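Q: give the three-dimensional model of this entry:
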Amino acid sequence: MLTPTIVWDEAGGGIALLDQTLLPGRSEVVLVRSTSELVDAIARLAVRGAPALGVAGALGVVLALDEAAREGWDPARLDAAITRVRTARPTAVNLAWGVDHVLSLRAQGRDAVLAAALRLAAADEAANRELSRLGADWLLDRIDRPRLRLLTHCNAGALATSAWGTALGVIRELHQRGRVEFVYADETRPLLQGARLTAYELAGEGIPHAVQVDGAAAATILGGRVDAAVVGADRIAANGDVANKIGTLGVALACHAAGIPFLVAAPWSTVDLATASGEQIAIEERDGAEVTAYGAVAVVPDGTPGHNPAFDVTPARWVSAIATERGVLEPAAGDSPSAHA
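A: Got it, this is the predicted structure:
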């Protein structure tokens, strides 16, 4: 049983986070009691994954209100703290969405904001379970095999959400039905979310799997070892373009070449109808040192910089389907999210 990713600790007066930078070696919960601590936790990926960031954003407003009351902040300082939380990572739309979702209740007081944030977390789990059911059904309707061979990229499981998961939620649903043969988990350079986190979840569920280097994904797919790829999303544009962890685009291209489904699993909160296409999505550029060093050990010559975009955008024409709790869309066939607003 996984330790919950993110919960409100009323007794402790803050957000209890499972520090994902320590997995799989250590399972450690940290208590975050200030907005500065939350922004740091988001930036260093102690909490990550679009749905989990949505919950973090909502609970971050509660932190800001508590901090303001505790330290006597004026309204301008409170607003600035909330803005820092809202903009801590630019690509995942759920973070700002979570803040905005509860901010309208600020005039009703801190308890009303907290209640709304807790409802948002519960709704995220319900959405994830429903989209997983729908995504599993969609795959089984199209793949004529008793058990499926799947590939996933990065981590879109319970660790990336309030509970259950999105892409890994689909895989868990299939596993519970006895319909999973094997899962290839891309390691996901440079921070190894696939190797550290996805494998941790798959092992915990007893799902047969292997971790492969990102560069092996295309050969695995084109070599006929995979029936479908299932990934999450950090932002989905109105036209169906999908922003997800860097390397996702290559997986989609390989699936297109192999003629197998490329399924995106994400709650509707990840759909950003205000963003017309992927060209308008801001791609987070992280510290190049994450690429040029492994821990404290340099792996490139002195003076060689690292190019480290955290995400890429897969055009809608290569997205077979997007499974949300509202239903399954097929962008490659012209079925865009904007048509379901």
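Q: C-alpha from now on. contacts and neighbour counts both.
A: OK.
Q: can you map out the strands along the stretch 201-341 of the chain?
A: Secondary structure of the stretch 201-341 of the chain by DSSP state E, counting those that start in this stretch: the strands cover 209-212, 228-231, 235-237, 242-245, 262-265, 271-272, 293-294, 297-298, 311-314, 321-324, 327-329.
Q: what is the fifth one packed up against?
A: The criterion is 3 or more C-alpha pairs under 8 Å, 6 or more residues apart in numbering; DSSP states H and E, and the helices and strands that strand 262-265 contacts are helix 110-142, helix 167-176, strand 228-231, helix 248-258, strand 321-324.
Q: tell me how far residue 24 lies from residue 41.
A: Separation of residue 24 from residue 41 (C-alpha to C-alpha, to the nearest Å) stands at 17 Å.
Q: does residue 261 really touch residue 255, like I thought?
A: Yes: assessed by C-alpha atoms under 8 Å, residue 261 is found in contact with residue 255 at 6.4 Å.
Q: which neighbours do these two share?
A: Listed as contacting both residue 261 and residue 255 by C-alpha atoms under 8 Å, 6 or more residues apart in numbering are 228-229.
Q: okay, the two: which has more neighbours?
A: Shown here are residue 261 and residue 255; by other C-alpha atoms under 10 Å, residue 255 has more neighbours (25 against 22).
Q: state the distance from the more buried one to residue 36.
A: For residue 255 relative to residue 36 (C-alpha to C-alpha), the value is 41 Å.
Q: again with residue 102
A: Distance from residue 102 to residue 36, by C-alpha to C-alpha: 19 Å.
Q: helices along the stretch 1-150 of the chain, start to end?
A: Under the criterion DSSP state H, counting those that start in this stretch, the stretch 1-150 of the chain contains helices at 35-43, 50-71, 75-86, 93-103, 110-142.
Q: show me the one of the ones you listed that comes nearest residue 300.
A: With C-alpha to C-alpha, the closest approach to residue 300 among these belongs to helix 35-43: 24.2 Å.
Q: quick one more, to check against the first:
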Amino acid sequence: MAPLEAIIWHDGQLRIIDQLLLPFKTVYIDIKSVQEGWDAIQKMQVRGAPAIAIVGCLSIAAELAKESSIFNDCTSLHTFVCDSLAHLITARPTAVNMKAEALRLTEYSCSLLTTSQSVTEMMNSILAWCENLLKMDLATNKTLGDWGMQKILQLSKKDGEDGFSLITICNTGSLATAGYGTALGVVRSLHAIKKLKGLYMLETRPYMQGSRLSAYEAVVEGWPNATLICDGAVGALLSSSQVDAAVVGADCVAANGDTANKIGTYQLAVLCAAHHVKFFVCAPTSSINLKLSSGAGIPIEHRPALEMTSVAGVPVAAPGIACWNPAFDVTPARLITGIITEYGVFTPEKLEEEISSRI
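A: Prediction:
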């Protein structure tokens, strides 16, 4: 079965699944401008660090395709691209992929200024760059998924005779990427060789990306023994020896391997360590920021209290209660077994050395 398409780009038009409506409605919305892209990212109609970067860049491409005649020279086009990227970064500051791709696109646009070409030629080059980002993410995640699959197969429990049961948090599949997934890409690769015994998904409070999104993907894809659990049940599950490994995504990985991911990831890592369960972070190199020496430098986004005090618009908390609602936490490198990338699987201690030699 082909993966879900959460991001569709065709003939200069960008459409995304409105993830706020899942799993009950599958509705695509049009993104025609940078501001609409910013709004979709900030409101979490699109989420997942790779998908945020893709939609951000393609929102620039969509506006360029629609307003191609408004630029009189290459300098004004370059200014528009740079200003748009700076704005898009502010939508959700923790996810490093948007910053990384903004830097790359800014540098590329700058290089185009030094060549003798028309505004149309420069615009077409920028459009092609943005379109290629979608293709590259899909290829990167497939490679990452296969590396992760091979690593999981090396786990000694029963030699994998009956397959492997994994646990994850949040959503890291087709809905969070170009269409394959990072942590759920590993799940997908295991399933493809019939070595996926089961998948446990934390509901991922307060925004419920596990129950709304990962569970939705699991049902659509037909993954075996896909099981949703309450966030508070993870310790009890791990103590039962039913889980072979944890696979999680990453919004930002520091040079030392400290990883920011959806709130609740840190406690999952602590409990995995307590129960001797391998804990893997799945991160394309676009999610790794070697300029940050540790997780202490990762900015943590805080979300509105309403996301905690209501579910699907229904109030569930006492009126007037104060709320602390960080969207992410940082898992220290000492709790991470390995970081799965498109270049291989590396221990946190080796990450900076290995990635520096490849990018």
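Q: how near is the residue of the first structure most remote from its centre to residue 78 of the first structure?
A: Taking C-alpha atoms, centre = their mean, the residue of the first structure most remote from its mean C-alpha position is residue 72, at 35.0 Å. Between residue 72 of the first structure and residue 78 of the first structure the computed distance is 10 Å (C-alpha to C-alpha).
Q: again with residue 187 of the first structure
A: Distance from residue 187 of the first structure to residue 78 of the first structure, by C-alpha to C-alpha: 40 Å.
Q: higher neighbour count, the two?
A: Per other C-alpha under 10 Å, whichever of residue 187 of the first structure and residue 78 has more neighbours is residue 187, with 27 against 19.
Q: which residues touch the aligned residue in the second structure for that one?
A: Matched to the second structure by TM-score structural alignment, residue 187 of the first structure sits across from residue 203. Residue 203 of the second structure makes contacts with 169-170, 209-212, 228-231, as judged by C-alpha under 8 Å, 6+ apart.
Q: quick one on the thing from earlier: so for residue 122 of the first structure, which of the strands of the stretch 201-341 of the first structure sits nearest?
A: Closest to residue 122 of the first structure of these is strand 321-324 (C-alpha to C-alpha; 15.9 Å).
Q: ok so, going back, what's the closest of the strands of the stretch 201-341 of the first structure to residue 51 of the first structure?
A: Among those, strand 235-237 comes nearest to residue 51 of the first structure, with 10.4 Å by C-alpha to C-alpha.
Q: ok, the aligned residue in the first structure for residue 85 of the second structure - how many residues close by?
A: Following TM-score structural alignment, the counterpart assigned to residue 85 of the second structure within the first structure is residue 82. Other residues near residue 82 of the first structure come to 23 when the count uses other C-alpha under 10 Å.
Q: can you verify my assumption that residue 48 of the second structure contacts residue 178?
A: No: using C-alpha under 8 Å, residue 48 of the second structure is not in contact with residue 178, being 10.1 Å away.
Q: and for these two, which residues touch both?
A: Residues touching both residue 48 of the second structure and residue 178 (C-alpha under 8 Å, 6+ apart): none.
Q: what separation is there between residue 111 of the second structure and residue 127 of the second structure?
A: The spacing between residue 111 of the second structure and residue 127 of the second structure, counted by C-alpha to C-alpha, is 15 Å.
Q: the two: which is more packed in?
A: Taking other C-alpha under 10 Å, residue 111 of the second structure and residue 127 do not tie; residue 127 has more neighbours (19 against 10).
Q: dump the residue contacts of the equivalent of that one over in the first structure.
A: Under the alignment (TM-score structural alignment), residue 127 of the second structure pairs with residue 114 in the first structure. Listed by C-alpha under 8 Å, 6+ apart, the contact partners of residue 114 of the first structure are 58-59, 62.
Q: nearest to residue 274 of the first structure, of the residues you listed?
A: Out of those, the member with the shortest distance to residue 274 of the first structure (by C-alpha to C-alpha) is residue 58, at 20.0 Å.
Q: isn't the closest one right up against residue 102?
A: Yes: between residue 58 of the first structure and residue 102 there is a contact under C-alpha under 8 Å: 6.0 Å.
Q: shared neighbours of those two, anything?
A: Common contact partners of residue 58 of the first structure and residue 102 (C-alpha under 8 Å, 6+ apart): 113, 117.
Q: which of the two has more residues huddled nearby?
A: Ranked by neighbour count (other C-alpha under 10 Å), residue 58 of the first structure and residue 102 place residue 58 first, with 30 against 22.
Q: do you know how far that one is from residue 73 of the first structure?
A: The gap separating residue 58 of the first structure from residue 73 of the first structure is 20 Å, by C-alpha to C-alpha.
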